[in-house]
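> Model the following, please.
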Amino acid sequence: MSSWVVMLMLGVSLCMGFLGLVAFLWGLRSGQFDDKEKMMRGVLFDNVSDLNNMAKQDKKDKKHENL
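Okay, here's the model as predicted:
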């Protein structure tokens, strides 16, 4: 492999890593990972069907909040 191919791959990799870091930091600042309430309620339910019902209820609640 010639050196220009290695340099090109290194540059592209660094750019992609930087974009990933920017996206992650944006998600942190905008509150994308702040869903503590859902995690706390998830502990209360044991089986999958209860969790699915709770997820559907959350979607309904969010629709009513947005109206």
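> make it CA atoms for all contacts and neighbour counts henceforth
Noted.
> Report how many residues lie close to residue 24.
Residue 24 has 14 neighbouring residues, counting by other CA atoms under 10 Å.
> Sorry, slip of the keys, the one I care about is residue 50.
Neighbours around residue 50, by other CA under 10 Å: 13.
> Contacts made by the one helix or strand it maps to with the rest, please.
Element membership for residue 50 (DSSP states H and E) is helix 48-66. Residues outside helix 48-66 that contact it (CA atoms under 8 Å, 6 or more residues apart in numbering): 42, 45.
> one more to line up against the first:
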Amino acid sequence: MSNVITIMIGVSLLTFFIILATFLWAIKNKQFDDEYKFITLNDDEEALNDIINLQKRKEEALRKQKKLS
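A predicted model of the protein is given here:
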């Protein structure tokens, strides 16, 4: 029984270090940098109104779907 636990801990640690290495590699190679998002800020009033309208339409569609169910 203890052999199984030892193997499971070993496999878990190996998996953890592989995931950690992959994450650190991604950070080093700037995989998470999204400079475009910061350059093109759309904080104008029209864009915000579009977001609000989209959210209202989603909520209304969900209410209609619940009524049909």
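> Off-centre distance for the helix holding residue 50 of the first structure?
Centre-to-centre, helix 48-66 of the first structure and its host chain are 18 Å apart (CA atoms, centre = their mean, to the nearest Å).
> how about that helix: buried residues?
Neighbour-count burial for helix 48-66 of the first structure flags 51, 54 (criterion: 16 or more other CA atoms under 10 Å).
> can you pull out the helices in the second structure?
2-28, 35-39, 45-68 (DSSP state H).
> mean deviation of the first one from the first structure?
Put plainly, it is helix 2-28 of the second structure. Following the fit onto the first structure, the mean deviation recorded for helix 2-28 of the second structure is 0.2 Å by mean CA distance after the TM-score superposition for the first structure.
> same for that helix, what does it pack against?
For helix 2-28 of the second structure, not one helix or strand is in contact under the criterion 3 or more CA pairs under 8 Å, 6 or more residues apart in numbering; DSSP states H and E.
> ok now that helix, how far from the chain's centre?
The answer for helix 2-28 of the second structure is 22 Å, by CA atoms, centre = their mean.
> likewise stretch 22-32 of the second structure?
Relative to the chain's own centre, stretch 22-32 of the second structure is displaced by 16 Å; criterion: CA atoms, centre = their mean.
> Residue 42 of the second structure: how many residues sit nearby?
If you count neighbours by other CA under 10 Å, residue 42 of the second structure ends up with 11.
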